[in-house]
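Asker: sharing a sequence plus its predicted fold:
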Amino acid sequence: MNVDSEGDATQNFSVLRSEPLHEAVVRIFSLDPDVALYVGGEETIGMDDTAISLQLRQGTIITDHRIRRVRKPVIYLFPPEPMEAKVNLSLAPEWQFDILYPNAPIEESWKGTSIDGRPHHSVSWTVDAEPNGNLWDKESNTKVSYLFWEAKPSPTWSRFGSPRTPSAFSPLNSVCHPENSVLLFAEESASYLDRALRAMGLHTEAVTSFITYWLPCFVKHTYIALRFVPQIGFEEAAPLEVEPTPDVVTRIFMLFQPVMVAQLDEWTQASDRAVKDPSFWREVVGIDIEKQKDPSLFRVVEWGGMEAVAF
């Protein structure tokens, strides 16, 4: 059989006719367990379906529809002296929280909801923060290095439409373009990210965690395009409030997508941009690098990312 994977060429694979087909495809192609699979682009493959139950034959085309997920945003707090802080994170109605750590109750608010009638998700943590970044979450009595969250699109939200402003970030519609991204050979992406993230002021642990989390996703492909989202746009999608008010907040969110070899001629502008000094991302994201590196200030840092899979 063949899998027509979003963003990639059609790939051949073999399975036992009696084994669960969804589980086999997820395992073979390292897909998200929540991926939707279709036969001929129409019939959904259920968790218990097999090649026998679906009466599939050699050469059958299976297409995958990957769910866009906001992957591993983590929030660091660096106060100049020990303090108690409250962190409030909200989501625009097209998002919903998927995973939190430390765990915290998710609240729903209908204030200012859209015509689609979806509530806003929000969550709060109260922590004792230390200058070295250690956090003590009071609700769970857990000591952590950062606050972790992931999100996915709300299931009934429309996939169409545009972000609210030109700089806005939409979990459903934002993609990479040759004019706003860099094109990288996937196996060389770690070196570029190391330079770009350090230029944006991330400390060594954050740089290492970012790269080691995303590198396995990159090397599944030969070429990738990536960009960093303006903070002002990401703030519209995921408003963050910290009390007491920080002196500086740095939110670094990456968007990436695979680029097929046959498409490389369309990405020459992004390829040229990739050889430039990556410090230009500071201006794109909106980073005050002097404040970000000043240990006498109360600094909040966040990083995360998403693969811009097609719908």
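Answerer: Looks like it came in fine.

Asker: C-alpha from now on. contacts and neighbour counts both.
Answerer: Noted.

Asker: report the contact partners of T142.
Answerer: Counting by C-alpha atoms under 8 Å, 6 or more residues apart in numbering, T142 touches 102, 136.

Asker: let's see it at 7 Å
Answerer: W136 (C-alpha atoms under 7 Å, 6 or more residues apart in numbering).

Asker: same thing with the one 10 residues further on?
Answerer: With contacts taken as C-alpha under 7 Å, 6+ apart, K152 has the following neighbours: 68-70, 95-98.

Asker: which element is it on?
Answerer: Per DSSP states H and E, K152 falls inside strand 147-153.

Asker: ok, and the most crowded of the contacts of K152?
Answerer: Most neighbours among the contacts of K152, by other C-alpha atoms under 10 Å: W95, with 26 neighbours.

Asker: before we move on, back to that, dump the contacts of K152 to TSV, plus secondary structure and distance to S53.
Answerer: Converted to TSV, these look like this (DSSP: H, G, I helix; E, B strand; the rest coil; distance: C-alpha to C-alpha, whole Å):
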residue	secondary structure	distance to S53
R68	coil	29
R69	coil	31
V70	strand	35
W95	strand	35
Q96	strand	34
F97	strand	35
D98	strand	32
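
Asker: try this one next to it:
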Amino acid sequence: MESDQKALGDECRATLIFVKTVTGKIYTFENVELINTLNYLKSLVQEQTGIKIEKQRLIFNMKEMKADIPIKDYGIKNENIIYLVEKVHPESHANPANQIELVTCRGDYVLFTDIDLNLKVKYFKYLIQEQEGTPVEKIRLIFAGKQLEAEIKLKDYGVKYGDKIQLVLRLCGAKPVIYLYPKEEIDAKVSIHLNDGDFSFVYPSFDEDNTWNVKALPSGEIVQIGKKIRYLFWETLFYPNLNMDKGFIIKGDDSVSFFEDKLKSMNLNDAEICDFVTYWCPKLCGYKYVKVCFQFENFDEMCPMNVEPKPDNINRVFFAALPLDSPCDIEPQELPTFNRDGFTVIEWGGTIVPQK
């Protein structure tokens, strides 16, 4: 009993804590009783910094601390450093001189006001997390064609007020499947290269270096090590460069008829359309509205495919779906009609862009 009380006393004793702002300024707080909740510490921070409690985000060990949890529960010890990030609310009006414009993968433009250009990228990501709800670890920032590294200051990348920074999220490229239709039975190598991502699942397993070695039949049947399959499956976690400027706005309930029509117009066959619809439409039909944008050249750049012997046609269908609460205007997208003469490869897949 005495040992338990001693341990509790040690855990809750008054402690020296440092609070460091994103600009590097350090505030010292002495005799902080760790048994108190975080709101107690926030009130102390407000007294010293003038930052209101509701505008404070306190970060320890890369995790945001919650207001109603005792400070001791975060494992904080004497002379630990807690990071303070002030919540910034973007404005919707025109871009004034003291703002940075963030371009999201949804096609939205978010303005952050009064950003200190001495801010390190990692702390700017915390501000984005606060506004967008996207975990810091899923955020990638691009400026002037360069990825922004966490420990570098915004100004060191040449960022100025009024500039635009692109936000790229780590998304799942779900169920791209590959069909092979040679004119005669052949031995084929099919390779997928990810320029910026990782494979989360493949089936069957690669034989070598992101490559399947298979036998392909004119019927569309694929044989790998004696196993007969209909298609090659791969899935990725990647940072896609999506073009959401042109596309279609549909009701979730209309997803089956929409994709049946569009895929047929692109010259996919009934079996391929059935595979697509039965995989994707159950995921989309529950949304009120969906913005659908097909990706073509940019998907080839993100995830190049190589097939040997060289096919006459490689036709890849990859779409991005953004769930919406209400419809919006968008310029309709022109879709190709694929050629299937000769040795043809067909692939389809997609990704769902998270709502804010």
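Answerer: Sure, I can see it. Only a predicted model underlies this, so the values are computations on that prediction, with no experimental measurement involved.

Asker: circling back: run the chain-centre distance for the strand holding K152 of the first structure.
Answerer: Offset of strand 147-153 of the first structure from its chain centre (C-alpha atoms, centre = their mean, to the nearest Å): 9 Å.

Asker: ok, the contacts of K152 of the first structure vs G305 of the first structure, which is closest?
Answerer: Nearest to G305 of the first structure among those: V70, at 5.9 Å, using C-alpha to C-alpha.

Asker: ok, that closest one touching W303?
Answerer: No. With contact defined as C-alpha atoms under 7 Å, V70 of the first structure does not reach W303; the gap is 10.7 Å.

Asker: now the closest residue to F143 of the second structure other than its chain neighbours, what's its secondary structure?
Answerer: Spatial nearest neighbour of F143 of the second structure, chain neighbours left out: I165 (5.1 Å); criterion: C-alpha to C-alpha, 6 or more residues apart in numbering. Assigned by DSSP: H, G, I helix; E, B strand; the rest coil, the conformation of I165 of the second structure is strand.

Asker: quick one: which two of the contacts of K152 of the first structure are the most distant?
Answerer: Going by C-alpha to C-alpha, the pair spanning the contacts of K152 of the first structure furthest: R68 and F97, at 12.6 Å.

Asker: ok so, going back, please point out which of the contacts of K152 of the first structure the second structure shares.
Answerer: With both residues aligned by TM-score structural alignment, their matches' C-alpha atoms under 7 Å, the contacts of these that the second structure also has are 68-70, 95-98.

Asker: distance to L135 of the first structure added to the residues you listed, as JSON lines?
Answerer: Shown next, in JSON lines, are those (distance: C-alpha to C-alpha, whole Å):
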{"residue": "R68", "distance to L135 of the first structure": "29"}
{"residue": "R69", "distance to L135 of the first structure": "26"}
{"residue": "V70", "distance to L135 of the first structure": "23"}
{"residue": "W95", "distance to L135 of the first structure": "26"}
{"residue": "Q96", "distance to L135 of the first structure": "25"}
{"residue": "F97", "distance to L135 of the first structure": "21"}
{"residue": "D98", "distance to L135 of the first structure": "22"}
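
Asker: which one of those is nearest H22 of the first structure?
Answerer: For these, the residue nearest H22 of the first structure by C-alpha to C-alpha is R68; the value is 18.4 Å.

Asker: surely that closest one touches A310?
Answerer: No. Shown here, R68 of the first structure and A310 do not form a contact pair, counting by C-alpha under 7 Å, at 8.7 Å.

Asker: from H22 of the first structure, how far out is I61 of the first structure?
Answerer: 13 Å (C-alpha to C-alpha, to the nearest Å).

Asker: likewise L135 of the first structure?
Answerer: Counting by C-alpha to C-alpha, the gap from L135 of the first structure to H22 of the first structure is 40 Å.

Asker: next one: D247 of the first structure
Answerer: 49 Å.

Asker: more neighbours: those two, which one.
Answerer: H22 (21 against 14).

Asker: quick one: the more buried one and Y223 of the first structure, what's the gap?
Answerer: For H22 of the first structure, the distance to Y223 of the first structure (C-alpha to C-alpha) stands at 27 Å.

Asker: same deal with P73 of the first structure?
Answerer: Taking C-alpha to C-alpha, one finds P73 of the first structure at 24 Å from Y223 of the first structure.

Asker: now do the buried residues in stretch 300-311 of the first structure.
Answerer: Neighbour-count burial for stretch 300-311 of the first structure flags 300-310 (criterion: 16 or more other C-alpha atoms under 10 Å).

Asker: stretch 226-241 of the first structure too?
Answerer: Neighbour-count burial for stretch 226-241 of the first structure [16+ other C-alpha under 10 Å]: 226-238, 240-241.

Asker: so where is the longest helix seen in the second structure in the first structure?
Answerer: For the second structure, the helix with the greatest residue count under DSSP state H is helix 270-284. Per TM-score structural alignment, the counterpart of helix 270-284 of the second structure in the first structure is residues 204-218.

Asker: next: stretch 9-27 of the second structure.
Answerer: By TM-score structural alignment, stretch 9-27 of the second structure lines up with nothing in the first structure.

Asker: between its first and last residues, how far does that stretch reach?
Answerer: 25 Å.

Asker: go on, stretch 176-189 of the first structure?
Answerer: End-to-end for stretch 176-189 of the first structure, by C-alpha to C-alpha: 16 Å.

Asker: distance from it to the middle of the chain?
Answerer: In this view, stretch 176-189 of the first structure has its centroid 16 Å away from the chain centroid, taken as C-alpha atoms, centre = their mean.

Asker: what's next to that stretch, contact-wise?
Answerer: Contact with stretch 176-189 of the first structure is made by 218-219, 221-227, 256-257, 267, 269-271, 273-274, as judged by C-alpha under 7 Å, 6+ apart.

Asker: quick one: which of these sit in strands?
Answerer: 223-227, 256-257 (DSSP state E).

Asker: need the residues you listed in JSON lines (columns: distance to L172 of the first structure).
Answerer: Formatted as JSON lines, those follow (distance: C-alpha to C-alpha, whole Å):
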{"residue": "Y223", "distance to L172 of the first structure": "22"}
{"residue": "I224", "distance to L172 of the first structure": "19"}
{"residue": "A225", "distance to L172 of the first structure": "17"}
{"residue": "L226", "distance to L172 of the first structure": "16"}
{"residue": "R227", "distance to L172 of the first structure": "16"}
{"residue": "F256", "distance to L172 of the first structure": "13"}
{"residue": "Q257", "distance to L172 of the first structure": "13"}
